[in-house]
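1. For reference, the sequence and a predicted model appear below.
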Amino acid sequence: MDRLENTARPYAWGSTTAIPELLGTPPTGEPQAELWMGAHPGAPSRLDRGDGPRALSDTIAADPEGELGAAAVRRFGPRLPFLLKVLAAAAPLSLQVHPDLDRAREGFAAEEERGVPLDAPDRNYKDANHKPELICALTPFDGFCGFRAPAATAELLAALGVDSLKPYVDLLHAHPEADALREVLTAVLTADRAVMAETVDRAADAAERLAAQDGPYQEAYAAYAAAARHFPGDPGVIAAMLLNHVRLQPGEALYLGAGVPHAYLDGLGVEIMANSDNVLRCGLTPKHVDVPELLRVVRFESGDPGVLRPEADAAGEEVYETPIDEFRLSRYVLAPGAEGAALPPGAAQILLCTSGTAVLRDAEGGELLLDRGQSVFVRADERIVLHGEATVFRATVVA
């Protein structure tokens, strides 16, 4: 068991207090948006096995099979295939989608061939991997996720009473679902920016008014109005109005697959994803928006956001089921005096304590206390039993 030292990323949308409160450290006054746990080259965790701090990525590179397990290396290569985070949003993240694996490989190869620098602001593909992700709420957590049914969105837009939105309402009524969603999103993102900014301002004012009234979209209108306050005039505000608004309660989660437009708005959560940094943005951002490439990646289909609740097995492990092999997120809610929870070996694991204090015991009798906000890396061959009074999240791969 190796206690991890992790890096907090200071993105502007981050909370100044949520991650310090989790870690039990004083706020710095600067935003702390994400706490990264893993071996991503952008901010690898560090561990110390008696010879000084070392990046987890370097530790894994020195002995991939010993650290990750032979089966995991055969399936995913000699690197940790997932990245675990604590995400603390105090303002909306960009409205975005992620590519599937084939498109990520094609896009990365094409930009490499053109010689686009990896740090170029107009670069879309930072690597050749897909980026499915799962967010699990630790506090009430708001977001936008997936397209709402076109008829319902037409109703929501029409109620705003903004004349310049009427063509979108007509398109949503007149065309089959995929065509309607594609045409409206394309029109919003390619409209004259000055004209669209005026539409956004009027729509935001109307959303603010409707958020104060009872109705089926009251919470959604409040979320759109809040997004517009952070990004006045941004076309992404109207694009977001095509999406479902969702509010997670603690313990609930969302899975985001390839091509699903989404944005996180507010709250603290545990996030796990494939080890990638590929993002195509739709709006709510000053960053680059590549509309043609975005339209190649977006899945133009509506659906319920699909809120996940964990399913407990006989051993007390509560699993968030997803269709992805690169990561598997679960949690243990430990009670004092209960029989210890034995963690299955065979693949690398990262354990994160989000409340209380967990006691980790290994097969040799070694013991480690894991307090709130602390995390450990567990080698593939280690056998660990959890005790204590705590909530512990477990990140690993699908066996």
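-> Thanks, I have it. Being a predicted model, the structure only gives us computed values, none of them experimental.
2. going forward, measure contacts between C-alpha atoms and count neighbours the same way
-> Fine.
3. any chance you could map the strands in the stretch 201-350 of the chain?
-> Assigned strands in the stretch 201-350 of the chain, in chain order: 243-248, 253-256, 262-274, 280-283, 311-312, 318-320, 328-334, 341-343, 349-362 (criterion: DSSP state E, counting those that start in this stretch).
4. which of the ones you listed sits most buried?
-> Greatest average neighbour count among these goes to strand 280-283 (a mean of 26), per mean count of other CA atoms under 10 Å.
5. Residues touching it, excluding its own?
-> Taking CA atoms under 8 Å, 6 or more residues apart in numbering as the criterion, the residues outside strand 280-283 that touch it are 94-99, 124, 189, 234-237, 239, 287-291, 293-294.
6. Comparison target, given below:
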Amino acid sequence: MDRLQNTVRPYAWGSPTALPELLGEHPTGAPQAELWMGAHPGAPSLVDRGSGPVPLSEVIAADPDGELGAAAVAAFGPRLPFLLKLLAAAQPLSLQVHPDPAQAVAGFADEEARGVPRDAPHRNYKDDQHKPELLAALTPFEGLCGFRPAAEAARLLASLDVDGLKPYADILRARPEEAALREVLTAVLSADRDEIADTVRRAATAASRLAGEPGPHADDYAAYAGIARHHPGDPGLLAAMLLHFVRLRPGEALYLDAGVPHAYLSGLGVEIMASSDNVLRCGLTSKHVDVPELLRVVRFEATGPGVLVPEPDADGAEVYRTPVGEFRLSRHVLAAGGAPRSLDAPTAQIVLCTDGEVTLVDEAGQQAPAGGNPSGTIGEPGGELRLARGRSAYLPASACPRVSGEGTIFRATVAV
């Protein structure tokens, strides 16, 4: 077992305090947005097996079958197919969608053939993988996810009483749902920013005014007013009004499949995704927005907001069930004095402690020596590793771990 040394990404939308508080560190005053746990080439975690810290990606590359398990390698190749994160949003993230597997392969191949540099700001496909993702809330968490039914979106736009929104509401009432959603989103994102600026401004003002009044959309209005404060004049505000506003309680989650537009707004959560960088943005960003490619990827269908509640599993865990194979996320709430729980799996896994303190014991081979093995290296079967709040560990497929203590852990593994 290996204690992970992880990188914090300081994106501008990050909270200055949420991650330091979880990690027991002093805030620097700068935003701290994401803590990455995994082998993604953008910021691989480091492990130390006795000869100094090395990237987890190098450890896996040296022995893919031994580290990941033969089944995971057969399904997803010699790489860890998921990335686990702690995400701390103090401001809205960009409104975005992710491609499905076929779209990712085709889009990547096209940009490679055209010679678009992989680090070019206008490049859409950084790799040939899809990027389904799941976010489980640790605090109250707000976001946007999935299209509202067209009729409901029309009523919301009409309730703002802004002349520039009335043509969109009319389209949403009159056309079949898929065609209506496509036409309105296309019009909003393709409009000249100067020409649509007055409509965006008036919509933001109306949302701010109505946020303080009772009614079925009070929470929606407050969310849109907050978006407008952070992204003044961005037409993405109007695209956001087509989506469900979602407020998660701690423990609830959002699952985001291919083609589903979404944006995180605020809160702290555990996020897991297929290990990919493929993002197509719709707005609320200064980054590149490729409208034609975006419209090809978006699924123009009304969906539920995609809220998941973890389901009890046979091993005492609570599982967030999704239809993808690259990852499986579960939560274990451990009580003091409880029997150790087995975390055996045929694949690699990452364990993150989000509350309290837990102890991992690798029961492969010999029993742990007296006092345990604080270093917890896989080279010493029976090693013991303690994880405090905010700390994480990598367990290769060859480990036979058990966990005990008083706290909460999230366990990420491959669904094979």
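-> Sure, I can see it. Note that this is a predicted model, so its numbers are computed, not measured.
7. what's the TM between chain one and chain two?
-> Comparison of the two superposed chains (TM-score structural alignment, normalised by the length of the first structure) gives a TM-score of 0.99, and 399 aligned residues with a CA RMSD of 0.7 Å.
8. about what we covered before: same list (the strands of the stretch 201-350 of the first structure) but as TSV, adding distance to residue 1 of the first structure.
-> Compiled in TSV, the strands of the stretch 201-350 of the first structure are given as follows (distance: least, CA to CA, whole Å):
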stretch	distance to residue 1 of the first structure
strand 243-248	32
strand 253-256	28
strand 262-274	20
strand 280-283	37
strand 311-312	25
strand 318-320	22
strand 328-334	18
strand 341-343	12
strand 349-362	8
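9. of these, which approaches residue 33 of the first structure most closely?
-> The stretch from the strands of the stretch 201-350 of the first structure with the least distance to residue 33 of the first structure (CA to CA) is strand 262-274; that distance is 9.4 Å.
10. if we can go back for a sec, quick one: buried ones out of the contacts of strand 280-283 of the first structure?
-> Those of the contacts of strand 280-283 of the first structure that meet the buried threshold are 94-99, 124, 189, 234-237, 239, 289, 294, by 16 or more other CA atoms under 10 Å.
11. from those, which two are the most distant?
-> With distance counted by CA to CA, no two of these lie farther apart than 99 and 234, which are 23.2 Å apart.
12. list the contacts for residue 140 of the first structure?
-> Residue 140 of the first structure makes contact with 247-250, 267-268 under the criterion CA under 8 Å, 6+ apart.
13. Looking at those, spot the one nearest residue 69 of the first structure.
-> Nearest to residue 69 of the first structure among those, counting by CA to CA, is residue 268 at 31.5 Å.
14. what sits against the closest one?
-> By CA under 8 Å, 6+ apart, the neighbours of residue 268 of the first structure are 18, 86-89, 137-141.
15. now swap in residue 48 of the first structure and tell me
-> 2-3, 54.
16. Next, format those residues as CSV and append neighbour count, distance to residue 227 of the first structure and secondary structure.
-> Formatted as CSV, the entries for these read as follows, by neighbours: other CA atoms under 10 Å; distance: CA to CA, whole Å; DSSP: H, G, I helix; E, B strand; the rest coil:
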residue, neighbour count, distance to residue 227 of the first structure, secondary structure
2, 16, 40, strand
3, 20, 38, strand
54, 16, 40, strand
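17. Read off where stretch 160-180 of the first structure ends up in the second structure.
-> The alignment of stretch 160-180 of the first structure onto the second structure (TM-score structural alignment) spans residues 160-180.
18. Just the helices from the first structure, written as ranges.
-> Under the criterion DSSP state H, helices of the first structure are mapped to 18-23, 56-62, 64-68, 70-76, 101-114, 150-160, 166-174, 177-190, 193-211, 218-230, 236-240, 291-297.
19. Tell me the mean distance between the longest one and the second structure once they are aligned.
-> In other words, helix 193-211 of the first structure. Helix 193-211 of the first structure differs from its equivalent in the second structure by a mean of 0.8 Å after superposition (mean CA distance after the TM-score superposition for the first structure).
20. Buried ones in that helix, by neighbour count?
-> Within helix 193-211 of the first structure, the residues that qualify as buried by neighbour count (16+ other CA under 10 Å) are 196-208, 210-211.
21. ok, now the fourth one?
-> If you call a residue buried by 16+ other CA under 10 Å, then helix 70-76 of the first structure has these buried ones: 70, 72-73.
22. Using the aligned residues only, give the average distance of that helix to the second structure.
-> When the second structure is superposed, helix 70-76 of the first structure averages 0.8 Å from its matched positions, counting by mean CA distance after the TM-score superposition for the first structure.
23. can you check the last one too?
-> With mean CA distance after the TM-score superposition for the first structure, helix 291-297 of the first structure departs from the second structure by a mean of 0.3 Å once superposed.
24. so where is that helix in the second structure?
-> Correspondence between helix 291-297 of the first structure and the second structure is established over residues 291-297, with TM-score structural alignment as the criterion.
25. Other residues contacting the matching stretch?
-> Residues external to stretch 291-297 of the second structure that are found in contact with it (CA under 8 Å, 6+ apart): 97-100, 103, 182, 186, 189-190, 259, 280-282.
26. export those residues to TSV and tack on distance to residue 169 of the second structure?
-> Conversion of those to TSV gives the following (distance: CA to CA, whole Å):
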residue	distance to residue 169 of the second structure
97	23
98	27
99	28
100	30
103	31
182	13
186	14
189	16
190	17
259	23
280	25
281	23
282	20
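27. now, which of those residues sits nearest residue 305 of the second structure?
-> For those, the closest approach to residue 305 of the second structure (CA to CA) belongs to residue 259, at 13.4 Å.
28. ok, now how distant is that closest one from residue 85 of the second structure?
-> Here residue 259 of the second structure is placed at a distance of 22 Å from residue 85 of the second structure (CA to CA, to the nearest Å).
29. next one: residue 415 of the second structure
-> The spacing between residue 415 of the second structure and residue 85 of the second structure, counted by CA to CA, is 18 Å.
30. Which one of those two is surrounded by more residues?
-> Ranked by neighbour count (other CA atoms under 10 Å), residue 415 of the second structure and residue 85 place residue 85 first, with 22 against 18.
31. That one: what's it in contact with?
-> Residue 85 of the second structure makes contact with 34-37, 270-272 under the criterion CA under 8 Å, 6+ apart.
32. now do residue 147 of the second structure
-> Going by CA under 8 Å, 6+ apart, residue 147 of the second structure touches 242-244, 260-261, 300-304.
33. what about burial for those residues, which qualify?
-> When neighbours are counted using 16+ other CA under 10 Å, the contacts of residue 147 of the second structure contain these buried positions: 242-244, 260-261, 300-302.
34. Residue 8 of the second structure: which of these is nearest?
-> Distances from residue 8 of the second structure to those, taken as CA to CA, are shortest for residue 261 (25.7 Å).
35. How about residue 300 of the second structure: what's its closest non-neighbour residue?
-> Spatially, and ignoring its direct neighbours in sequence, residue 300 of the second structure is nearest to residue 178 (5.2 Å; CA to CA, 6 or more residues apart in numbering).
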